[in-house]
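Novice: below is the sequence, then the predicted model.
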Amino acid sequence: MSDTIFAPATAAGRAAVAVVRLSGPQSARAVAALAGKTPRPREAALRTLRASDGEPIDQALVLWFEGPASYTGEDCAEFHVHGGPAVVARVIEALSSLGLRLAEPGEFTRRAFENGKLDLAQAEGVADLIEAETEAQRRQALDQLGGALGQAQARWRDHLIEALAMFEAAVDFPDEEVPADVAARARPVLRALIEELEDALADAHRGERVREGFRIALVGAPNAGKSTLLNALARREAAIVTSTPGTTRDVIEVPMRFAGYKALLADTAGLRDTHDEIEAEGVRRARAWADEADLRLWVVDGSSDAAPTTPGLHPHDLCLINKADLEQGAETGHALVEARALGVEVVRLSAWKPDDVAALENALERRVVDALAGAELPTATRLRHRELLTEALERLGRALVLEDELELAAEDVRLAGRALDRITGRIDPEDVLDRVFSSFCIGK
């Protein structure tokens, strides 16, 4: 990290103010070249920025952050310039002419991580905070940026060290004056830790759904009214609606918000047997999306006399008897029997009636809140966290059953510790770090 990087820290386009930030050993030289001299640390100074030929670029506020007391831990600076694209482009050109390099996505935060300013979970919290669209996402990301997962990991690590010390005492000093049951004393520690990790793992799915969105699938036979219902809930024409069965061929996702939580509502291809290759692929995708969804809305044409096509449902799903404003057909009775057998709640509605759609929105909001709300924010929020927690739990479970093979039990405890250390990046392969930080925007 001997080179000095720079990047715009604000979005491209016209704005009142744009920020260009620098980090690295040549930051002071760059500030002096453009602004005359570095201001006092953390005090904004109004300066005229000039190119190498002395031509004025802009009047800007210049801030100086001397390392290690900076975001990245290195010497840093910021130019707060007028937000016209030409101004920003001229500042970038001037910095490039000094031999500075445009930063890669996430490189500022990666330097903060590598200089010990943030752990890896906190760095992910930074990315999540930038991407936050809802209040719940903001709160969860801020909690992770504050070090909640890192603090939990440190506590888990302390328990592992305690258990490992007992195992190794029994293995390395069998003839010394150590209690005969020293290895057995490690087991209650491991059981308590396993219980805590299981709780964190059970809550990890909730954290992922807060980040990514609660997934709701509209499923059912062709012409049941799924696309009409999607448009009514989205309050726009997100899907094409025609009387021709099989109009929807692919999954159409619409982001929505319920009580401050993000949700993804998906219209899917009508479920039926078909020889049309394209429609068959749409049906396959519909079933796959529905299988992975958190909630399935089985939409039934209440005016039809055909037997309904039942998707794979769970007890907390909803059966929507649509077209309730038309004369009831035999399909309604079939659906009621099926829903009752599955323990699925039934809602009668017409997708054309605003009051019915509003009532459905309220029902969906209750389910989203029940699934995602909690007294405490989840500690684990990503698939990466969940995979490492699972690995640690498997290692600890194996250590518990190896009663007569203490060396192997101790090794499993060590490997569990390595898995937990990777959550916060104490040890992590370079390709994992590359993948994490490449998801950031440039300038962060």
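Specialist: Ah, there it is.

Novice: only C-alpha atoms from now on, for both contacts and neighbour counts.
Specialist: OK.

Novice: what sits closest to residue 96 if chain neighbours are left out?
Specialist: Spatial nearest neighbour of residue 96, chain neighbours left out: residue 102 (7.6 Å); criterion: CA to CA, 6 or more residues apart in numbering.

Novice: check contacts around the one you found.
Specialist: Residues near residue 102 by CA atoms under 8 Å, 6 or more residues apart in numbering: 5-7, 96.

Novice: let's bring in a second one:
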Amino acid sequence: MFKNLNKTFKFFLRKQSTIYALSSGQGKCGVAVIRVSGASTELALKCLTGLTNPKPRTAILRSIKHPSSHEVLDKGLVLWFPGPHSFTGEDSCEFHVHGGIAVVSSVLNALGSLPDFRLAEPGEFTRRAFHNAKLDLTEVEGLADLLQAETEIQRKQAFLQTQGALSKLYNRWRGSLIKSVAHVEAHIDFEETETIDEGVLDLVVQEIQIMRDEIRKHLNDGRKGELLRTGVKTVILGAPNVGKSSLMNLLCKRPAAIVTPIEGTTRDILEVTLNIGGYPLVLTDTAGLRYETNDIIEKEGIIRAKNSYDCADLVILVLDSLKVYSWLHNHPPSSTSDYLMCYIEKLGLYDLINKECVIVFNKSDLVQDLLDLQNSEIVHLSCKSEDGVSNLVNTIGNKLRKLCGEPSAEHPSMNQVRHRQHLSNCLKCLDSSLDRSSSDTVLMAEHLRKALRHLGYLVGATTTEQLLDVIFKDFCIGK
């Protein structure tokens, strides 16, 4: 108990202090933004700029002085954001100064000289915004993703989440469940009287069934949001010397992998992150697959390649066009599909049908008559001449679009493992409540309360400091 009280007291002290930090990027820049938030923010304005009662949300050009020596440190813009109409919900201000390292350090030191002022911890501005009900947990997570977004579609998904796309959905379910719990508890309290409407329990059961179906549909989304957030794990597979590393270099537009005419050049896993049509692609080059090899290092490379395959969301299967062409002419009237089946079996990729796959016939420049190899599901490519690159990129982009979807406010996708866990637990509780609906309304109510608790964890209506520490651990100082 004393341990929890101590944590609460420390949090209270942290919240009472006024915090400051550099909110723009580190290093030399044209303009640096220094943010201040807390009860004594107005004191900072008065001591550093002489301003009293400034007009809110209006840029004012002022000389910025040290509170003790009154030395002019810089001249810049000052903005005042009185609470609760600020990002944190507290009194806040910003100093827009020149971005030199010495200028920024001098202003930070000046703020640090004021009583009860301290440097902000990572994510503390956003954490205060959460505690002051300016953001819920899903919006906080969306803000973190927005800061980390590297592609256009990632940015879109994160921005929609900061605007409450997921929050509105989860809070709608939570509001409906609160109402259902209240009705069930009322039914328990007044069951033996005539003061409760008939059929209220049946209506509750109908509401829960609808909610259960919506949550189940939300969970069965193919992990679209999670794939978009973390990147689609994509592995390049094929026999030795079919051009896997050349293909990676072509997509990277740089010599990321070593390429030689010698079979088995690639031994270890090589991974790069790419932006394909606005979607994040985590591309992995692997050792060539074959049944037998006397090379211990190559054996380990093959094991790692198959492990990467097991974890992959998308497979790029590479074949040698010349070998396909020769095989077809030696095995009439076989088709490219026949060769593919033999090739897949030879590589031991028996469950490839269960994965999204792009099939690439490389070295097409060595085959004079490609008509024999034509297939609408196959991409013909020459890594040497770069013919077929645009077709390959478009094909990969279509696969990524299918796997990740297109973010929208109307149909938001969850993108955190935490969301999936709580919704899965919520769904189990709803199922249990429906099982008890006709036999034991007290147990039904208890299962509904547990389901409500899991929805509360999602948006932060129910939370712990440990959970918040996990969510805020990757935030930068100044945000």
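Specialist: Sure, I can see it. In this text the structure is predicted, and so the values were computed from the model without any measurement.

Novice: so which of the contacts of residue 102 of the first structure comes closest to residue 226 of the first structure?
Specialist: residue 7 (45.5 Å; CA to CA).

Novice: so is that closest one in a helix, a strand, or just coil?
Specialist: strand (DSSP: H, G, I helix; E, B strand; the rest coil).

Novice: pull up the aligned stretch in the second structure for stretch 75-82 of the first structure.
Specialist: Alignment of stretch 75-82 of the first structure against the second structure: residues 91-98, by TM-score structural alignment.

Novice: counterpart of residue 23 of the second structure in the first structure?
Specialist: By TM-score structural alignment, residue 23 of the second structure lines up with residue 9 in the first structure.

Novice: give me the number of residues near the nearest residue to its match once chain neighbours are set aside?
Specialist: Spatial nearest neighbour of residue 9 of the first structure, excluding adjacent residues (CA to CA, 6+ apart): residue 443 at 4.5 Å. As a burial measure, residue 443 of the first structure scores 23 neighbours (other CA atoms under 10 Å).

Novice: flag every buried residue along the longest helix along the second structure.
Specialist: Within the second structure, and with DSSP state H defining each element, the longest helix by residue count is helix 165-189. Residues of helix 165-189 of the second structure classed as buried: 165-168, 170-171, 173-174, 176-177, 180-181, 183-185, 187 (neighbour count, 16 or more other CA atoms under 10 Å).

Novice: over to stretch 247-254 of the second structure?
Specialist: Judged by neighbour count (16+ other CA under 10 Å), stretch 247-254 of the second structure contains these buried residues: 247-252.

Novice: just the closest of those residues to residue 329 of the second structure, please.
Specialist: The shortest approach to residue 329 of the second structure among those belongs to residue 247, at 26.4 Å (CA to CA).

Novice: so that closest one is in which element?
Specialist: helix 244-252 (DSSP states H and E).

Novice: average distance between the following helix or strand past that helix and the first structure?
Specialist: Downstream of helix 244-252 of the second structure, the first helix or strand assigned by DSSP H and E is strand 270-276. Mean deviation of strand 270-276 of the second structure from its aligned counterpart in the first structure after superposition (mean CA distance after the TM-score superposition for the first structure): 2.3 Å.

Novice: so where in the first structure does stretch 122-133 of the second structure end up aligned?
Specialist: Stretch 122-133 of the second structure maps onto residues 105-116 of the first structure, going by TM-score structural alignment.

Novice: and the closest residue to residue 274 of the first structure other than its chain neighbours, how many neighbours?
Specialist: Closest residue to residue 274 of the first structure apart from its sequence neighbours, by CA to CA, 6+ apart: residue 280 at 6.0 Å. Applying other CA under 10 Å, we find 19 other residues in the vicinity of residue 280 of the first structure.

Novice: cool, residue 43 of the first structure as well?
Specialist: 11.

Novice: in the stretch 201-350 of the second structure, which spans are strands?
Specialist: Remark: strands assigned in the stretch 201-350 of the second structure by DSSP state E, counting those that start in this stretch are 232-238, 270-276, 279-285, 314-320.

Novice: out of those strands, which is closest to residue 76 of the second structure?
Specialist: strand 270-276 (37.8 Å).

Novice: what's near enough to touch the spatially most distant residue from the centre of the first structure?
Specialist: Most distant residue from the mean C-alpha position of the first structure: residue 175, 51.4 Å away (CA atoms, centre = their mean). For residue 175 of the first structure, no contacting residues are found, by CA under 8 Å, 6+ apart.

Novice: check the secondary structure at the aligned residue in the second structure for it for me.
Specialist: Aligned counterpart of residue 175 of the first structure in the second structure: residue 192 (TM-score structural alignment). Assigned by three-state DSSP, the conformation of residue 192 of the second structure is coil.

Novice: distance check, residue 192 of the second structure against residue 181 of the second structure.
Specialist: Noted for residue 192 of the second structure: a distance of 18 Å to residue 181 of the second structure, by CA to CA, to the nearest Å.
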